[in-house]
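*Asks:* quick one: sequence plus predicted model below, questions after.
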Amino acid sequence: MQIKMVAFEPMNEIHINEVKILEDLLKSIDKNENLKEKFEIFFEDVKNHFAFEEEQMKKYNFFAFLPHKMEHDKIVNQLNEVSKHLDDTLYLKKYFNETFIPWLINHIETIDTVTAGFLNMVTKQ
């Protein structure tokens, strides 16, 4: 899976790592192996990813903090629901391929790009 690089390197590192973890989870879904373990690793990574971005946005008083955080909260809520369906590989494939991956690509290309540009600017001062 290819993702867009943004102007704030710590975010790129987090995104690249998350994609690796996601790809590992998708392999586990295909094989129907270690789903609980792989999902927990992925979900923890997502929460850490969001916490890092939210901490940076708060620290530098990012103007669009609330809508960005609301997007994160929406995904955390979805993943909480997904966690109840770890025995259903069709459900998992559908969620990740039709909901999460398109959301992640769009999120990085839009609000993360804006956030990264802002963070890049304010951390260089």
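*Replies:* Noted; the coordinates are in hand.
*Asks:* contacts and neighbour counts: CA atoms only from here.
*Replies:* Noted.
*Asks:* so residue 63, which of the three states?
*Replies:* Of the three states, residue 63 takes coil under DSSP: H, G, I helix; E, B strand; the rest coil.
*Asks:* what about it, how many residues nearby?
*Replies:* Using other Cα atoms under 10 Å, the number of residues around residue 63 comes to 12.
*Asks:* do residue 33 as well
*Replies:* 12.
*Asks:* can you check residue 22 too?
*Replies:* By the criterion of other Cα under 10 Å, residue 22 has 22 neighbours.
*Asks:* again with residue 119
*Replies:* The number of residues near residue 119, taken as other Cα under 10 Å, comes to 22.
*Asks:* quick one, what contacts the spatially closest residue to it that is not a sequence neighbour?
*Replies:* Nearest residue to residue 119 in three dimensions, chain neighbours excluded: residue 8, at 6.5 Å (Cα to Cα, 6 or more residues apart in numbering). Contacts for residue 8 (Cα atoms under 8 Å, 6 or more residues apart in numbering) come out as 116, 117, 119, 120.
*Asks:* residue 25 too?
*Replies:* Contacts of residue 25 by Cα under 8 Å, 6+ apart are 35, 38, 39, 42.
*Asks:* so it is in which element?
*Replies:* Secondary structure assignment for residue 25, by DSSP states H and E: helix 9-31.
*Asks:* and which of the contacts of residue 8 is nearest residue 62?
*Replies:* Of all the contacts of residue 8, residue 62 sits closest to residue 119, with 8.1 Å by Cα to Cα.
*Asks:* adding another structure so you can compare the two:
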Amino acid sequence: MPYVDLSQLPDLPLPFMNRDHAEEFRLLEELGQALAAHGDGKGAVESILERLAVLAVHTREHFLHEEAVMRETGFPAYLPHKTEHDRVLAEMDAEASAFRRSGDAARLRRYLLEVVPRWFVSHTSSMDVVTAGFVAARAAPR
């Protein structure tokens, strides 16, 4: 059974956003597998840390790409959308730091496989739907 379900995300009119979202869920799935292996005594903490780093880089790039397109098209709700991205990045960084300090894999698992996907579906279904509709109406998708 997968840890995250990509089918919960709406299909947006901007292919780059759909690709970024699919990759985000793929990386979360890999983290779920690494956390499960660690919990079963078959996986190393280093594997979790490596996947966390890859997720952090991808999430930043994903958000930066969206933000650049919003700025280029003059999206009126750019600031609230970017503020939400910034909040989530700070939260993700804090949870990764807490894991590096404490090694609390259960806490990290709850955050990454419950909180993040729930937020992601909500964010995509609201802010990203509006953003993608606005951008698609004004610019050729990338």
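*Replies:* Perfect, thanks for sending it. Not measured: the values here are computed from a predicted model.
*Asks:* picking that back up, need the counterpart of the residue nearest to residue 119 of structure 1 in structure 2.
*Replies:* Alignment note: residue 8 of structure 1 maps to residue 14 in structure 2; criterion TM-score structural alignment.
*Asks:* so is the corresponding residue of structure 2 for residue 43 of structure 1 in a helix, a strand, or just coil?
*Replies:* Here residue 43 of structure 1 is matched to residue 56 in structure 2, going by TM-score structural alignment. Here residue 56 of structure 2 is helix, with the state taken from three-state DSSP.
*Asks:* so what's residue 9 of structure 2 closest to, chain neighbours aside?
*Replies:* Once flanking residues are discounted, residue 9 of structure 2 sits nearest to residue 121: 5.7 Å by Cα to Cα, 6+ apart.
*Asks:* of the contacts of residue 8 of structure 1, buried ones?
*Replies:* 116, 119, 120 (16 or more other Cα atoms under 10 Å).
*Asks:* distance check, the residue nearest to residue 9 of structure 2 against residue 56 of structure 2.
*Replies:* Note on residue 121 of structure 2: its distance to residue 56 of structure 2, by Cα to Cα, to the nearest Å, is 18 Å.
*Asks:* and residue 58 of structure 2, how many neighbours?
*Replies:* Neighbours around residue 58 of structure 2, by other Cα under 10 Å: 16.
*Asks:* ok so, going back, what about the contacts of residue 8 of structure 1, which are in helices?
*Replies:* Using DSSP state H, the subset of the contacts of residue 8 of structure 1 located in helices is 116, 117, 119, 120.
*Asks:* counterpart of residue 85 of structure 2 in structure 1?
*Replies:* Under the alignment (TM-score structural alignment), residue 85 of structure 2 maps onto residue 72 of structure 1.
*Asks:* pretty sure its match is touching residue 50, no?
*Replies:* Yes. If you go by Cα atoms under 8 Å, residue 72 of structure 1 and residue 50 touch, sitting 6.4 Å apart.
*Asks:* still on that earlier bit, how big is the offset of the helix holding residue 25 of structure 1 relative to structure 2?
*Replies:* By mean Cα distance after the TM-score superposition for structure 1, the fitted helix 9-31 of structure 1 averages 1.0 Å away from its aligned residues in structure 2.
*Asks:* quick check: buried residues in that helix?
*Replies:* By 16+ other Cα under 10 Å, the buried positions in helix 9-31 of structure 1 come out as 11-12, 14-16, 18-19, 21-22, 24-26, 28-29.
*Asks:* stretch 111-125 of structure 1 now?
*Replies:* For stretch 111-125 of structure 1, by 16+ other Cα under 10 Å, it's 111, 112, 113, 115, 116, 118, 119, 120.
*Asks:* would you format those residues as a markdown table with distance to residue 2 of structure 1 included?
*Replies:* A markdown table is the format used below for those (distance: Cα to Cα, whole Å):
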| residue | distance to residue 2 of structure 1 |
| --- | --- |
| 111 | 17 |
| 112 | 15 |
| 113 | 15 |
| 115 | 20 |
| 116 | 18 |
| 118 | 23 |
| 119 | 23 |
| 120 | 22 |
